[in-house]
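In: I'd like to go over a predicted model; first the sequence, then the structure.
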Amino acid sequence: MHRLGFVLSEGFQLMALATQAVFEFANDVVGDKFYGFACYSVAGGDLTSSSGVRIGTRPLASCTEADTWLVPGASDPIVAPAEPEVLRFLRRAGRHARRMAGLCTGGFVLAEAGLLDGRRATTHWLFARDMQARHPDVRVDDDRIFIVDGPVWTSAGMTAALDLALAMVEADLGGDVARAVAHKLVMPQRRTGGQSQHSELLELAPKSDRIQQALDYARGHLKQALSVEALAGVANLSPRQFSRVFAAETGQSPAKAVEGLRLEAARLMIEQSRHPLEVVARESGFRDRRHLREVFIRHFGVPPQLTRRGARSSG
């Protein structure tokens, strides 16, 4: 049996325990209790999550070993630093466990314990700068949903922990089992660690259905020209009125928004596929490979090839 230990502290984020469902369903898929898991805290007993739900835990001293230790985050890792006893325990556990994982801001706890020194790590984008400032020896990447650096795993906020857990299942039991678990959890896809924490459509956040429909159309037809006239037709507005309403609702021009959607699509293809850049450019609506490279560098500061290498090394 692969033993999983969740190290909790008062005020932990309850969402992190949703990862237990990933391992539970993995047991169902293989028809055996491959994973066993339990929650621990310094003294044991009931702990209260940030949402007020109470969870029973065992004392850390009662656990001799675990194969994987997972540390959920707190609502505010700056205000609620880790308990000294937890840090001492994790330092010892890190010498023997197969894996150590920081879920969301749980990465701060691993960093405080010194387990992230010299390693790449991620955390919730809202706290990434704080992590880098507090722990300069950690190479923080604030735009990945999870990162694996040797035996240490870290994830971005909230639902990204599910992706990390599924990746653990794939590492332990194979891709077919991981896909079956994702299907049981009704997840639209199993995201790889190289994916961005940010979504261009979420950033735009239009207020009206008309503008949302135009954006949905644009995202589904990136290979087309997507002129203002075409998008205005989808929204059933005149081009002038569409441009004015679009800018008021999103803070961007239609052309700028379309470029952002194309860059998002291109970046995902670059990170998740082996398609040549000529194909990526064509499928995401850029004129050619050179045009893609120019826009990519202007927006991200690095060429597409470097992004692809980085995504492969993080997985």
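Out: Sure thing, it's come through. All of these numbers come straight from a predicted model, not from anything done at the bench.
In: when you work out contacts or count neighbours from here on, use the C-alpha atoms and nothing else.
Out: Fine.
In: stretch 218-236: which residues count as buried?
Out: Neighbour-count burial for stretch 218-236, with 16 or more other Cα atoms under 10 Å as criterion, is recorded at 218-219, 222-223, 226, 228, 230-232, 234-235.
In: now stretch 37-44
Out: Buried residues in stretch 37-44, defined by neighbour count with 16+ other Cα under 10 Å: 37, 39-42, 44.
In: of the residues you listed, which pair is most distant in space?
Out: Largest separation among these by Cα to Cα: 37 and 42, giving 16.7 Å.
In: other SSEs contacting the lengthiest helix in the chain?
Out: Longest helix in the chain by number of residues, with DSSP state H as the criterion: helix 254-272. Helices and strands touching helix 254-272, by 3 or more Cα pairs under 8 Å, 6 or more residues apart in numbering; DSSP states H and E, are helix 200-204, helix 209-220, helix 239-250, helix 277-284, helix 304-314.
In: between it and helix 239-250, how big is the angle?
Out: Relative orientation of helix 254-272 and helix 239-250, computed by axes from the mean of the first three to the mean of the last three Cα atoms, to 10 degrees: 60 degrees.
In: what's the neighbour count on residue 102?
Out: Residue crowding around residue 102 was assessed by other Cα atoms under 10 Å; the count is 30.
In: next, the one to line up against it:
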Amino acid sequence: MPQESSQPRPHRVVVIVDQNSNPFELGCATEVFGLRRPEIGRDLYEFRLCSPAPRTLMRDGFFTLTGVAGLAAAETADTLIVPNRPDTDVPRRPAVLAAVRRAHARGARLVGFCSGAFTLAEAGVLDGRRATAHWQWADSFRARFPAVRLESDVLFVDDGDILTSAGSAAALDLGLHLVRRDHGAEVANSVSRRLVFAAHRDGGQRQFVERPVPDLPDESLAPVLAWAQERLDEPLTVADLAARAAVSPATLHRRFRTELGTTPLVWLTGERLTLARRLIERGESGFDAVARHSGLGTAANLRALLRRETGLNPQDYRRRFGPTPA
């Protein structure tokens, strides 16, 4: 008799597609969770689409989706991505809301991209929880679902077993965040390279960054960011970044806010922590060495920042994402 594989099956991600769903976010989910990853050497996820109807007309009648599984596929999801669509005032199908409630009750992770937060809220699983949605729907969302703690000016919100993102491209940010959470920073960086997308934009960054037309042409921050990323192990300060950009620290701060929606110090700390995570995953020996090589200084600082970011201490992070012992 053939022997069963000892390898656990990959984490199963199921996307519910419903009438008038947005193709873009569906594409984001497919790109992040549905593609094979030969460059990594293993499948990260098992991915399925499902729908409550045999034929699903997508947003504005762009195309009709057929040939996907029925709604019963949602019953086996480890992560369930709920429908999102522009007609937020139209109630979701009762069968879809019931599937979301059942998934939540059995401990599945729920994800809402863009207006998917409306689906989660209608299902009643967001009451008392943190969430976000596209900024243009913030007022109507708060009026309809006052029990939800909406954070309307961030890219995404990770509230443990329920995660939501703002519109369009933020779906990729949240998708990569989930890959990073499930498989570590090194794998997430590999996925982002294939997507040709920023490896890490923190969820707390602003959704909408003002970019006023300057009086004089202004250079991008890209050169100084690349320069800093090559020197993360050095004691870089905001003043060092400003000097490299040939501007004052105050001007550098304004440019970071304008171009990245964050501050130089927050960006620098995030880059160092991402490097530290990758070093741990690669098997760098000694957390003091990891902290030193990533510019975080001490193992105590590494421990505090890693726990704040991932909920894990360095030892647990290494056990989960580090090299498999020979």
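Out: That came in fine, so what should we check first? Quick caveat: nothing in here was measured; it's all calculated off a predicted structure.
In: what's the TM-score here?
Out: The TM-score (TM-score structural alignment, normalised by the length of the first structure) is 0.68; 242 aligned residues with a Cα RMSD of 3.1 Å.
In: circling back to that earlier point, which of the buried residues of stretch 37-44 of the first structure fall in strands?
Out: Judged by DSSP state E, the subset of these located in strands is 37, 39-41.
In: which of the residues you listed lies closest to residue 191 of the first structure?
Out: residue 37 (23.7 Å).
In: let me see the contact set for residue 98 of the first structure.
Out: For residue 98 of the first structure, the contact set (Cα atoms under 8 Å, 6 or more residues apart in numbering) comprises 67-68, 151.
In: which of these are retained in the second structure?
Out: Compared against the second structure with both residues aligned by TM-score structural alignment, their matches' Cα atoms under 8 Å, the contacts of residue 98 of the first structure retain 67-68, 151.
In: these, buried ones only, as a PyMOL selection?
Out: Applying 16+ other Cα under 10 Å to these, the buried members can be selected in PyMOL as follows:
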select buried, resi 67+68
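In: using CSV, lay out the kept ones among the contacts of residue 98 of the first structure together with distance to residue 98 of the first structure and secondary structure.
Out: CSV is the format used below for these (distance: Cα to Cα, whole Å; DSSP: H, G, I helix; E, B strand; the rest coil):
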residue, distance to residue 98 of the first structure, secondary structure
67, 5, coil
68, 6, strand
151, 6, coil
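In: save the kept ones among the contacts of residue 98 of the first structure as JSON lines, and put in distance to residue 201 of the first structure too.
Out: What follows is those, written out as JSON lines (distance: Cα to Cα, whole Å):
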{"residue": "67", "distance to residue 201 of the first structure": "39"}
{"residue": "68", "distance to residue 201 of the first structure": "36"}
{"residue": "151", "distance to residue 201 of the first structure": "34"}
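In: if we look at stretch 179-191 of the second structure, which residues are touching it?
Out: Outside stretch 179-191 of the second structure, the residues that reach it (Cα under 8 Å, 6+ apart) are 32, 40, 44, 176-177, 199, 274, 277-278, 281, 310, 321.
In: how close does the residue mapped onto residue 13 of the first structure from the second structure sit to residue 115 of the second structure?
Out: With TM-score structural alignment defining the correspondence, residue 13 of the first structure maps onto residue 22 in the second structure. Distance, residue 22 of the second structure to residue 115 of the second structure, by Cα to Cα, to the nearest Å: 9 Å.
In: of these two, which one has the most company?
Out: When residue 22 of the second structure and residue 115 are compared for neighbours, residue 115 comes out ahead with 29 against 22, by other Cα under 10 Å.
In: how about residue 298 of the first structure, secondary structure?
Out: Assigned by DSSP: H, G, I helix; E, B strand; the rest coil, the conformation of residue 298 of the first structure is helix.
In: burial check on it, number of neighbours?
Out: By the criterion of other Cα under 10 Å, residue 298 of the first structure has 11 neighbours.
In: circling back: the contacts of stretch 179-191 of the second structure, buried ones only, as a ChimeraX selection?
Out: Remark: buried members of the contacts of stretch 179-191 of the second structure, expressed as a ChimeraX selection using 16+ other Cα under 10 Å:
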select :32,44,176,177,199,274,277,278,281,321
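In: closest to residue 256 of the second structure out of the contacts of stretch 179-191 of the second structure?
Out: Comparing these against residue 256 of the second structure with Cα to Cα places residue 199 closest, at 17.5 Å.
In: would you confirm that that closest one contacts residue 177?
Out: No. Here residue 199 of the second structure lies out of contact with residue 177, judged by Cα atoms under 8 Å, at a distance of 9.1 Å.
In: the helices in the first structure, which residues?
Out: In the first structure, helices defined by DSSP H lie at 19-30, 84-93, 106-112, 128-134, 160-173, 175-184, 200-204, 209-220, 228-235, 239-250, 254-272, 277-284, 289-300, 304-314, listed in chain order.
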